[in-house]
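K.L.:
Requesting a structural model of the entry that follows:
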Amino acid sequence: MAGTGSKSAAQNGFQSTANYIVSNELALAVNAAVTLQKPLLIKGEPGTGKTRLAEELAAALDTNLLRWHIKSTTKAQQGLYEYDAVSRLRDSQLGSEKVHDISNYIKPGKLWLAFSAEKRPVLLIDEIDKADIEFPNDLLHELDQMEFHVYETGEQIKAKQRPIVIITSNNEKELPDAFLRRCFFHYIRFPDAETLAAIVAVHFPNIQKQLLATALEVFFDLRQVPNLKKKPSTSELLDWLKLLLAEDISPSDLTKSDGGLMPMFGALLKNEQDVELIEKLAFMSRRGAR
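P.N.:
The predicted model follows:
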């Protein structure tokens, strides 16, 4: 995020820059969460920039970004620390002096790193809905109190300052009410044509206006097709435009079709069901036009 430093972010709040476009509603949500010192829970379609938001916020504040990417097997304890009992047992069998200090086998997690940071960091808990349903509840105390106990060493880890916590969700499963109460919530609506054009201009400042207008028309028409299994996202639009520019495809080429499919359709359509659906709709449209 060039041209934006911590001073401007602190004085004016988080906002769009030359390299990153956010809606007014999202900027207000970020600033409200920072003011309230609550985690910001961001939901929205995949590809709408939820993860990028944390990256740009950290850049705007000139601070570190700690990423905790959640998987289906992730446990809340891993965010605090992990105790490597197997390594300690092995070292004990080998007669290593390390075994006398149990802290040698304690690996700090992302929350521990965030709590111990000298400068207030941004902590990204990415795709929290992928974890077990109990995962959010298991983090309630730590996110509320900003401290936790290390049982193996007897330490009490307290945050030096409250990190800015960004939590993303693709809405794959419902989150517990007790967890939701502790967050400031924002749903990223899919950008309108004007906002998308501004986002595209950041990535492709020299794109021809007619090509962009035609591409956006095709893109939004595609998103409005009923029963589409996966609607193309902002990131997929950018990939598609990059290919159009690389292949020097003209606006008129976009209105032509190969069996009902737009050029470079593989950047927008991600499964065979959607490809077949678009081909079928194009075939029916051609028959109706006869």
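K.L.:
Going by C-alpha atoms from here, please, whenever you check contacts or count neighbours.
P.N.:
Noted.
K.L.:
For the chain, which segments are assigned as strands?
P.N.:
Along the chain, counting by DSSP state E, strands occupy 40-44, 65-69, 81-83, 106-108, 122-126, 147-150, 155-158, 164-169, 184-188.
K.L.:
quick one more, to check against the first:
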Amino acid sequence: MALFAVYLVCALVGAWIAFWRAPEWPRYNLLLAIAAVPQIGQVLGIRISEMFVVSVVAMTLWCLCNYRIAGVPMVAVGAAFNALAMTWHGGAMPVRADILAELGYHFDPGVLLEGSKDVVVHHSPLWLLSDWIVISIGTFILIISPGDILVAGGVVMWLLFSRTAALERESSMLACHSASHAETRKNLIPGHSTRPALTRLALLAAADPALAERLLHDPFDVANAHPHYHVTLDANDRATLAAIRARARTVGEFLGELAAEVDGF
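P.N.:
Below is the predicted model:
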């Protein structure tokens, strides 16, 4: 119950920070849920060795899918440390008997501790990755592993810094796009446009107010079914027209927005 209380408190604190900071949300979180189910089962006393393999595979896939998000690499390293120690001991996290004895708990090696995913061992070649770090606050005692610390640190990093990292990536992408667009405009022959289809459509609309009115309400059909001049729009042109139509309330605003797009502003 103490372990569940810790998990609950951590989840509530994390949810509050996430609401405050709005971090970058990872993808494929169903994999994370699949990875967590066997761990929860072990705490509840349901131990199926094959499920540990499922947990490791799901966690690995989730980390690979989200490695660009701040904090996820640290979570991956911590989870790998824990998985390595648990794999060596049949899917249970080892905890040394002498550490438990120092805390007043005496168990024989091989005993699976109730309410946890730990197994008591006399010694382990991977004891540095096992549960050996004791956190004691009054009567509350928790034994964790270095991997647990890394996982917790990764979660904190995700909560606090992933949004900033995502914004920096978006800014970098926008800067690259702007630089590319500027380079394209610089290399244009004077009088030419980077959006020839939109340019033609803008000229037709400026010359015919009725056409401009129809464009405001249904730009795609009008553009493709003009009585005299057929204008072929690509996906980018269609997206631009849809965005202009969503912003403009009058024909004048529509033409102004369209002219700005044609001019590259």
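K.L.:
Can you give me the TM-score here?
P.N.:
In this superposition the chains share a TM-score of 0.25, using TM-score structural alignment, normalised by the length of structure 2; 113 aligned residues with a Cα RMSD of 6.0 Å.
K.L.:
Columns distance to residue 9 of structure 1 on top of the strands of structure 1, output as CSV?
P.N.:
As requested, the strands of structure 1 are arranged in CSV below (distance: least, Cα to Cα, whole Å):
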stretch, distance to residue 9 of structure 1
strand 40-44, 17
strand 65-69, 16
strand 81-83, 32
strand 106-108, 30
strand 122-126, 14
strand 147-150, 27
strand 155-158, 26
strand 164-169, 13
strand 184-188, 19
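K.L.:
Out of those strands, flag the one nearest residue 274 of structure 1.
P.N.:
Closest to residue 274 of structure 1 of those, according to Cα to Cα: strand 40-44, at 21.0 Å.
K.L.:
Let me know the angle separating the closest one from strand 122-126.
P.N.:
For strand 40-44 of structure 1 against strand 122-126, the angle by axes from the mean of the first three to the mean of the last three Cα atoms, to 10 degrees is 40 degrees.
K.L.:
that older thread, how about TSV for the strands of structure 1, with mean neighbour count and distance to residue 32 of structure 1 added?
P.N.:
TSV is the format used below for the strands of structure 1 (neighbours: other Cα atoms under 10 Å; distance: least, Cα to Cα, whole Å):
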stretch	mean neighbour count	distance to residue 32 of structure 1
strand 40-44	22	9
strand 65-69	18	19
strand 81-83	16	30
strand 106-108	15	29
strand 122-126	24	15
strand 147-150	16	23
strand 155-158	13	24
strand 164-169	24	11
strand 184-188	18	8
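K.L.:
Of the ones you listed, which is nearest residue 282 of structure 1?
P.N.:
Nearest to residue 282 of structure 1, of the strands of structure 1 and by Cα to Cα, is strand 40-44 at 29.5 Å.
K.L.:
For residue 222 of structure 1, see how far away residue 281 of structure 1 is.
P.N.:
Residue 281 of structure 1 sits 11 Å away from residue 222 of structure 1, going by Cα to Cα, to the nearest Å.
K.L.:
the more surrounded of the two?
P.N.:
residue 222 (17 against 13; other Cα atoms under 10 Å).
K.L.:
Could you give the number of residues near the residue nearest to residue 118 of structure 2 when sequence neighbours are not counted?
P.N.:
Excluding the flanking residues, the one nearest residue 118 of structure 2 by Cα to Cα, 6 or more residues apart in numbering is residue 93, at 4.5 Å. Neighbour count of residue 93 of structure 2, defined by other Cα under 10 Å: 26.
K.L.:
Residue 93 of structure 2 and residue 83 of structure 2, how far apart?
P.N.:
Distance of residue 93 of structure 2 to residue 83 of structure 2, computed by Cα to Cα: 8 Å.
K.L.:
again, but for residue 221 of structure 2
P.N.:
58 Å.
K.L.:
again, but for residue 118 of structure 2
P.N.:
Distance from residue 118 of structure 2 to residue 83 of structure 2, counting by Cα to Cα: 13 Å.
K.L.:
cool, and residue 239 of structure 2?
P.N.:
47 Å.
K.L.:
Tell me which of the two has more neighbours.
P.N.:
More crowded of residue 239 of structure 2 and residue 83, by other Cα under 10 Å: residue 83, with 23 against 12.
K.L.:
Counting neighbours, which bits of stretch 194-212 of structure 1 end up buried?
P.N.:
For stretch 194-212 of structure 1, the neighbour count (16 or more other Cα atoms under 10 Å) marks 196-201, 204, 211-212 as buried.
K.L.:
cool, stretch 205-222 of structure 2 as well?
P.N.:
205-206, 211-216, 219-220, 222.
K.L.:
distance between the ends of that stretch?
P.N.:
Terminal-residue distance, stretch 205-222 of structure 2 (Cα to Cα): 10 Å.
K.L.:
what about that stretch, distance to the chain center?
P.N.:
41 Å (Cα atoms, centre = their mean, to the nearest Å).
K.L.:
mind listing what residue 35 of structure 2 touches?
P.N.:
Residues in contact with residue 35 of structure 2 (Cα atoms under 8 Å, 6 or more residues apart in numbering) are 54-59.
K.L.:
Residue 245 of structure 1: neighbouring residues, count only.
P.N.:
Residues near residue 245 of structure 1, counting by other Cα under 10 Å, number 14.
K.L.:
go on, residue 273 of structure 1?
P.N.:
Residue 273 of structure 1: 14 neighbours (other Cα under 10 Å).
K.L.:
now it: how far from residue 221 of structure 1?
P.N.:
Distance, residue 273 of structure 1 to residue 221 of structure 1, using Cα to Cα: 17 Å.
K.L.:
before we move on, back to that, the buried residues of stretch 205-222 of structure 2: which two are farthest apart?
P.N.:
Using Cα to Cα, these span at most 16.8 Å, a distance reached by 206 and 220.
K.L.:
For residue 56 of structure 2, see how far away the residue nearest to residue 118 of structure 2 is.
P.N.:
To residue 56 of structure 2, residue 93 of structure 2 is 14 Å away according to Cα to Cα.
K.L.:
And for residue 88 of structure 2?
P.N.:
Relative to residue 56 of structure 2, residue 88 of structure 2 is positioned 13 Å away (Cα to Cα).
K.L.:
So which of those two has more stuff around it?
P.N.:
Counted by other Cα under 10 Å, residue 88 of structure 2 and residue 56 do not tie: residue 56 has more neighbours, with 20 against 14.
K.L.:
which SS state does that one fall under?
P.N.:
Secondary structure for residue 56 of structure 2, judged by DSSP: H, G, I helix; E, B strand; the rest coil, is helix.
K.L.:
Right, I'll call it a day here.
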